[in-house]
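Colleague: coords below, sequence missing:
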């Protein structure tokens, strides 16, 4: 019985630190050729002090799988964000730290200050100059949704192009996105990020495909083949299903089923396929935009201008291009440019804020 299981014997702190440090160094060398941004190593006592011993008053939210977020401060930073890991494996945590150190300077990622590897629940520390919030799609107006799409497309394009080897995010989810107080979207959690070998266009991974079923392309689901198109497909689904249709329930239903709603793998897979097919058919339906777009968003907008309807249609077409035949999908750089164009060129004649 589960409650009779013996507790695992704790490793000495020195062993935990040395093992984690070795894994992190390995990831830094692999990902960044050892040329990452500087990382400060915090002690467990420093992290506890910064968060008032992880007090409830410092609790921010449980924003993503395996992580709990806290606010805090220390003598060098009047505001920091601390991401405390729970069940996340050491290899995944170190990959997150390594890639986060590479992208820290970009506006659509959090700025990593350092990490703590010596506690049972290691932590990552970010510069929290501004307050950050979990992304709640139902609260976002259309104009903000377009900007969120551009921000995340820009982040993915940066991963694909800014380094000698492209990095593929491969686990896109609503829960992996934070909004700062100015509405800038920031992608975080690089636990499952993989690099494509030099001279290659894809890499094959052995572990089970990670991410929401509806966001996974067939090559990744069936054969573990990861390429830049893996992210393009996921982003196209995110654009269409989540930002345009407002269908957050597809992520929530998958989470609930994964947590025990299905009795067998077959039931779970069948449910995920059904969900994906239902929302995909809705995205492709030849109906008026007012009838398929997120009803909560439409209700808040009241009267919708022709420019906004044109934007939504262009947005829908771009999402379908991203999830279309692999030989025809755009790159993330092209997607980001097209999203910027949709926002600017179609809004020139509108006086809407």
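Modeller: That came through, no problem. Model, not experiment: these values are computed from the prediction. Residues are numbered from 1 along each chain as shown.
Colleague: C-alpha only now, for contacts and for neighbours.
Modeller: Will do.
Colleague: for the nearest residue to residue 328 once chain neighbours are set aside, which three-state class applies?
Modeller: Spatial nearest neighbour of residue 328, chain neighbours left out: residue 321 (7.5 Å); criterion: C-alpha to C-alpha, 6 or more residues apart in numbering. Using DSSP: H, G, I helix; E, B strand; the rest coil, the structure places residue 321 in helix.
Colleague: now the helices: where do they sit in this structure?
Modeller: 13-32, 44-50, 90-103, 142-161, 218-223, 228-237, 249-256, 265-284, 289-292, 295-301, 306-322, 332-345 (DSSP state H).
Colleague: identify the residue nearest the geometric centre of this structure.
Modeller: Closest residue to the average C-alpha location of the chain: residue 176 at 3.3 Å, with C-alpha atoms, centre = their mean.
Colleague: quick one on the thing from earlier: return the most buried member of the helices of the chain.
Modeller: By mean neighbour count, with neighbours taken as mean count of other C-alpha atoms under 10 Å, helix 228-237 ranks first of these at a mean of 26.
Colleague: that one: how far from the chain's middle?
Modeller: In terms of C-alpha atoms, centre = their mean, to the nearest Å, the centre of helix 228-237 is set 12 Å apart from its chain centre.
Colleague: before we go on, here's another structure to hold up against the first:
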């Protein structure tokens, strides 16, 4: 097949083909070919051989596949390669060959289409080769490929083996002529005459630098013209219409075909088909009747003339073939020039469009750049303002830190708000921290009983490894040394170097110990319980109304309520207390803490979830503690259980059974107030100053009033109508001690 036909079929010379299959190496082979071979010529041919052999079919059935693919299967096979080639800007040609011999089909296609490079995956059809002991496609193609074709075997994206071309592809535009068996060989002494005739033919065929059409019609045969000129009286019946001479560049499917017209040619070369290889010039039918009475010399002259005519005919045919070759070459060059011209026109148009697009993009980029510059200037101004604010904030923070350090130094060195004790005095008071002097264990260290200045004291010792305890130590010293309240524990002194706090000694321990009767202590009467609740509420209100900023305790629980010998309750352990802005007290503005602090079951759920701290956070802890005061039960789920009991009318079962004379109605009011304090949402909890404290003071005064008991020892309560109603019999009122 000629290059012209290759071009007409879309396969230009020096093309690259890839033999693909359904294996995993085919995508690697196509990718490698596009990256390394398809450079100047953006075309790649994908060849797939579809087999129909029975043994392959049986193997395919055993392996759940089918080698006789349908069109849908072929489309599915080629679809991934189409997308990849489209992304790479490569034109892909799909070729499907039906043959049982895969190497033969590939080699035939290479030879017919002058494929310059063939790329094969290393595992192409090797499964069939191993199953049936047949051919190995890469090895067969590499062994039998034409010398002008380079063979590359690719395995996993790398070259497994290669065989480069030995020579370039031959120019097969005009196949070599084979001498006709019927024509005699030219003698060597006739070369000059042949050259002269060829030159004469060339002058006539290329006059004016153009290409003139040559035809072998019956009326204008140059060979016959020569014969008539030389032998006008000799009847030569030589006919060239019976010969079919193949001219390269034309299609061989028709007996008479002309070269396709092109715009660069003024006409077409119409020529008859002549086959010098299949037909011989047989002049045996030509009748030469010598005149009567002629001699033997005349016969020899006729034979010589016949030989000369044959020689002239051969020379004419050679000149005709040369002219055809030149015409085809000129046509090919004209086509190439026309193609180059069209490509240059497309390139110029693409360049023009690209230039316009580049100008438009440049304008857009210019506008974006201008907007970016403006935004950058605005951002720079904002950054300068932020830097100035940050600098001012840093200066303010530095000043505050310096003031805090000065305050701490003053607290450690020259603070006269509390007495400083040396470690020797502390050790002497605690008998060197003897276990027999130990009365409790706090969250950050043990608590010892001792005597300083002839006064019983409680000494809390901070453990050396409690880093958080040091912060709480300073916080507690700061708070207790600045505030005084009858229901706040009194700080007598401290030893800052060793983290020791000296408090007044509380004989009755904590409220938790008394509620749960640890050490087999007697139960607390309901009057004392109401009194303790009112005292804690009063001290808590004092903390919330502290100046200049309110204090939130954050760890309110029975264990942190201490009771002295007269059963006066006092709030202790204010190491977790935090100052919050005054606006927090209205429960609208909230103070954000990075992490919640306190004891489980007593921490405000809303504060634990969001980290927003307000004075209402202490109200939740206080409500849980109020429920424990009247029930003496653990804090886990106590609000739910008491609420259900009030709804079902079984509240009396929830009261502390150690107290025999509970005023049930007043206890119910007490429980309802405590349940309101333990609401999950802060906004649903009552106000401490206007609702909680007045109600608890009323209940405290009720326990103090002797009129609440009749002469018969029964507890009485007035209903809404003013009539008195006897309750269950109770013991007579106890003394205030």
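Modeller: It's in. What you see is a predicted model; the values in this text were computed from it and never measured.
Colleague: my read is that the residue nearest to residue 328 of the first structure contacts residue 332, right?
Modeller: No: if you go by C-alpha atoms under 8 Å, residue 321 of the first structure and residue 332 don't touch, sitting 11.6 Å apart.
Colleague: what about residue 78 of the first structure, how many neighbours?
Modeller: 12 (other C-alpha atoms under 10 Å).
Colleague: counterpart of it in the second structure?
Modeller: Alignment note (TM-score structural alignment): residue 78 of the first structure maps to residue 455 of the second structure.
Colleague: ditto for residue 226 of the first structure
Modeller: Checking TM-score structural alignment: residue 226 of the first structure goes with residue 613.
Colleague: what separation do you get for its match and residue 468 of the second structure?
Modeller: 20 Å (C-alpha to C-alpha, to the nearest Å).
Colleague: looking at the two, which is more packed in?
Modeller: Between residue 613 of the second structure and residue 468, residue 613 has the larger neighbour count (other C-alpha under 10 Å), namely 25 against 9.
Colleague: gap between the more buried one and residue 689 of the second structure?
Modeller: Going from residue 613 of the second structure to residue 689 of the second structure by C-alpha to C-alpha gives 18 Å.
Colleague: cool, and residue 393 of the second structure?
Modeller: 37 Å.
Colleague: now do residue 714 of the second structure
Modeller: 33 Å.
Colleague: repeat for residue 369 of the second structure
Modeller: 63 Å.
Colleague: got it, and residue 540 of the second structure?
Modeller: From residue 540 of the second structure to residue 689 of the second structure the distance is 10 Å (C-alpha to C-alpha).
Colleague: over to residue 403 of the second structure?
Modeller: Relative to residue 689 of the second structure, and taking C-alpha to C-alpha, residue 403 of the second structure is found at 34 Å.
Colleague: please apply the same query to residue 343 of the second structure.
Modeller: Residue 343 of the second structure is 94 Å from residue 689 of the second structure, by C-alpha to C-alpha.
Colleague: what does residue 303 of the second structure give?
Modeller: 150 Å.
Colleague: about what we covered before: got JSON lines for the helices of the first structure, with distance to residue 171 of the first structure too?
Modeller: Shown next, in JSON lines, are these (distance: least, C-alpha to C-alpha, whole Å):
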{"stretch": "helix 13-32", "distance to residue 171 of the first structure": "18"}
{"stretch": "helix 44-50", "distance to residue 171 of the first structure": "28"}
{"stretch": "helix 90-103", "distance to residue 171 of the first structure": "12"}
{"stretch": "helix 142-161", "distance to residue 171 of the first structure": "11"}
{"stretch": "helix 218-223", "distance to residue 171 of the first structure": "11"}
{"stretch": "helix 228-237", "distance to residue 171 of the first structure": "8"}
{"stretch": "helix 249-256", "distance to residue 171 of the first structure": "12"}
{"stretch": "helix 265-284", "distance to residue 171 of the first structure": "16"}
{"stretch": "helix 289-292", "distance to residue 171 of the first structure": "26"}
{"stretch": "helix 295-301", "distance to residue 171 of the first structure": "26"}
{"stretch": "helix 306-322", "distance to residue 171 of the first structure": "16"}
{"stretch": "helix 332-345", "distance to residue 171 of the first structure": "15"}
